[in-house]
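Peer 1: 3D, please:
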Amino acid sequence: DKNSRGWKLKRGVIEAINELINDIDHCHSQIADQALEHIHQ
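Peer 2: I've put the predicted structure just below:
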């Protein structure tokens, strides 16, 4: 039904946003780790 599809879509969007937030939260440490490799080349 239409309401069920709406909730599935909403859940998918929320999961994608949470994954993006998680990636943003952790990207600074990954960048810092890779920066050391690039600086010392």
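
Peer 1: Please count neighbours and contacts with C-alpha atoms only from this point.
Peer 2: OK.

Peer 1: Just want the most central residue of the chain.
Peer 2: Closest to where the C-alpha atoms of the chain average out (Cα atoms, centre = their mean) is Leu20, at 2.2 Å.

Peer 1: let's see this one next to it:
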Amino acid sequence: MLEAKIKGDSKEGDLRRKITKGNLSQNSQMHKNRRMLG
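Peer 2: The predicted structure follows:
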């Protein structure tokens, strides 16, 4: 039971990491676009 909880937590952590990575890459793209426009 505890093992399953740990697995679930790590899965959630991976998802969060993916989401933050996605947000970071989107932000850098926005900065690049803004630099090109500006």
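
Peer 1: hang on, the earlier thing: check the gap between the residue nearest to the centre of the first structure and Lys2 of the first structure for me.
Peer 2: Counting by Cα to Cα, to the nearest Å, the gap from Leu20 of the first structure to Lys2 of the first structure is 27 Å.

Peer 1: next one: Arg11 of the first structure
Peer 2: Note on Arg11 of the first structure: its distance to Lys2 of the first structure, by Cα to Cα, is 14 Å.

Peer 1: And Ala16 of the first structure, by the same measure?
Peer 2: From Ala16 of the first structure to Lys2 of the first structure the distance is 21 Å (Cα to Cα).

Peer 1: what about those two, which has more around it?
Peer 2: The neighbour count for Ala16 of the first structure versus Lys2, taken as other Cα atoms under 10 Å, is higher for Ala16 (12 against 6).

Peer 1: show me the residues around Asp23 of the first structure that make contact.
Peer 2: Counting by Cα atoms under 8 Å, 6 or more residues apart in numbering, Asp23 of the first structure makes contact with nothing.
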